[in-house]
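[1] Only the shape, not the letters, is given here:
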């Protein structure tokens, strides 16, 4: 089976979309698929069309309905091959709600199938385009599990307590949100640190972040951490944050932190609630006051951190198997091709 993947943000490799695409790409190859990724941030127009024609895929798999879906829709009409779209978050939670929504309708309606990571995304799509709900299937995100679960010394063991916010620098990730609250906690707990890791995806927003960090000496931006180095980073921190305004289901960083048995403190949004149960495998906050209170609870209660981390690790081991994710896509491709 030859599968062409239409991928936005395939570079840098540390973005959430890139991590997802590369994981699925790898699993499909293990299942015997011939896969070629067409990164639309590197290829466009005639070059993209020529590259796809040369590969001759049997179907196209696009990620993000606006950025990837519209390209797959156009290629599908030119080459007379079916395509599917995996909904990744800002396509449903932002683009579908603004002026880009009408541009997406054709791509969404033309897809043989749509894939959502969680029922909350499928439901949100159905609120906008009810007829598409029955063609939307759920495939849970997978996560690569570390080979060794043995804990290593965290920052706390070195006299520091570190919150990690792994996120690309763009407005939807809301990375400046925790600064003021953690500054208040830092006054009472001087061992507190905040580290932000991720690529610059919006230069204007990144400039605002860098300027803000100058006023908070306990916080620092690590820059881009290669994905194969993230495990070491997760191991040495104490709590992992997600402060996003929206997520398309299960954020890779939330799943990865759970795989390393790290307690989570996450924003009260649908995407985070799809994987984090408050008080079970993480803490969910609504607003700055609750964020600060729960951050302090995590900072001062080692037993809570251990329990949340263990529950999170157990959950992803049971429910987020990348092999099952790859097999689910492979079976869906077979179904689409059988009906083509």
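    That came through, no problem. Computed from a predicted structure; not experimentally measured.

[2] hey, let's count contacts and neighbours off CA atoms from now on
    OK.

[3] All the strands of this protein, residue numbers only.
    Secondary structure of the chain by DSSP state E: the strands cover 2-7, 34-39, 59-63, 83-86, 113-116, 136-138, 161-166, 192-197, 219-223, 239-242, 264-267, 283-285.

[4] Give me the contacts around the last one.
    So the one you mean is strand 283-285. 263-268, 273, 276-278, 291, 294 (Cα atoms under 8 Å, 6 or more residues apart in numbering).

[5] Just the buried ones from these?
    Buried subset of the contacts of strand 283-285 (neighbour count, 16 or more other Cα atoms under 10 Å): 263-268, 273, 276, 278, 291, 294.

[6] Distance to residue 54 for those - can I get that in TSV?
    Below are the buried ones among the contacts of strand 283-285 laid out as TSV (distance: Cα to Cα, whole Å):
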residue	distance to residue 54
263	47
264	45
265	47
266	44
267	44
268	45
273	43
276	43
278	50
291	52
294	54
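
[7] List just the nearest of those residues to residue 51.
    residue 273 (39.6 Å; Cα to Cα).

[8] let's bring in a second model and compare:
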């Protein structure tokens, strides 16, 4: 049976890694899966022609607006996966909300990554039956390469390289919603006090206008380094070699990189937003901050207290193993698909 998977396919993004995992799960049980992007189609007519010509029997779309604008009038059963920015940001735009409402109401099933996203969907569309919404937590797979983060810094930023560097890393696309500049001034001040503390921001620039102002700001701050994107396995290696993983987004659905850092036994320090608090319990499996100064306080706390660091890392590892199993994710997606094609 032919299944079409639709997602924004930005290189290095969490959405891409998620939809690729789902494709693998379904291909392994002999569904014929095709992965494409909403940007591949000029309009809804072009999309409908593709679906008909390729005998697509089921569609899985990630993101209620980006994929939803093609799916809202689809004549084929489809499953809609809530991405995060759709229900956290896009709903404020009335035109986008109209599209999302149609796509959500017409879907066969709606998949969310967390209870927090389930609640958000129910707030926005209270008429949706509860049994139509299915929670499937992200499964986590890591595969660090032999990439050397210290070697990269020594080669490209020798002015800040030391043999005892403590690197705090933030991995994510460079765009306003990820707010990569949120902590840079405080980390630069910390670097002035502690020369071995380096803040690395790693990600692809996806908003060129924002990227220009981002680069200008980064270039002016000692101790802050920008790496313009890495392959997934190198990104995993960079996280694994870091002292702490930082998330400073304005909003998140479920940040896969936080879960990857937990799996790689790196402490996570995350911004106080709903998507992050769905997975990080302060002081148990990570740390939550409400402002830049709090973030720096948590970094310095970890520098001084090895037992706290070890206990938090262990708590995070146990949490991921318990709640974010790849086997569980695989089984749930296969069950949902089966229920939609029977």
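    Yep, it's here. Only a predicted model underlies this, so the values are computations on that prediction, with no experimental measurement involved.

[9] returning to that earlier point: would TSV of the contacts of strand 283-285 of structure 1 with distance to residue 102 of structure 1 be doable?
    What follows is the contacts of strand 283-285 of structure 1, written out as TSV (distance: Cα to Cα, whole Å):
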residue	distance to residue 102 of structure 1
263	40
264	37
265	35
266	32
267	29
268	29
273	29
276	33
277	35
278	36
291	37
294	41
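
[10] And the residue nearest the centre of structure 1, how far from residue 305 of structure 1?
    Centroid-nearest residue in structure 1, with Cα atoms, centre = their mean: residue 251, separated by 3.4 Å. For residue 251 of structure 1, the distance to residue 305 of structure 1 equals 20 Å [Cα to Cα, to the nearest Å].

[11] go on, residue 170 of structure 1?
    For residue 170 of structure 1, the distance to residue 305 of structure 1 - Cα to Cα - is 29 Å.

[12] so what's residue 169 of structure 1 up against?
    Counted by Cα under 8 Å, 6+ apart, residue 169 of structure 1 has contacts 175, 198-203, 205-206.

[13] PyMOL command to pick out the buried ones of the residues you listed?
    Of the contacts of residue 169 of structure 1, the buried ones can be selected in PyMOL as follows, counting by 16+ other Cα under 10 Å:
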select buried, resi 175+198+199+200+201+205+206
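
[14] Mind checking which of the contacts of residue 169 of structure 1 are in helices?
    Under the assignment DSSP state H, those contribute 203, 205-206 to helices.

[15] Tabulate these (a markdown table), appending distance to residue 19 of structure 1.
    Shown next, in a markdown table, are those (distance: Cα to Cα, whole Å):
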| residue | distance to residue 19 of structure 1 |
| --- | --- |
| 203 | 21 |
| 205 | 22 |
| 206 | 21 |
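
[16] Closest one to residue 71 of structure 1 out of these, please.
    The closest of these, once distances to residue 71 of structure 1 are taken by Cα to Cα, is residue 203, at 24.9 Å.

[17] What lines up with that closest one in structure 2?
    Residue pairing (TM-score structural alignment): residue 203 of structure 1 is matched to residue 208 of structure 2.

[18] The stretch 201-342 of structure 2: helices as residue ranges?
    Assigned by DSSP state H, counting those that start in this stretch, the stretch 201-342 of structure 2 shows helices spanning 208-219, 232-240, 256-263, 274-277, 292-304, 306-323, 326-341.

[19] Could you point out the residues of structure 1 onto which the longest one aligns?
    Under TM-score structural alignment, the counterpart of helix 306-323 of structure 2 in structure 1 spans residues 302-319.

[20] Contacts made by that stretch with the rest, please.
    Contacts for stretch 302-319 of structure 1 (Cα under 8 Å, 6+ apart): 140, 143, 145, 239, 255, 258-264, 279-282, 298.

[21] for stretch 103-113 of structure 2, same thing?
    With Cα under 8 Å, 6+ apart as the test, stretch 103-113 of structure 2 has contacts from 64-65, 68-69, 71-73, 77-83, 118, 128, 132-138, 253-254, 336, 340.
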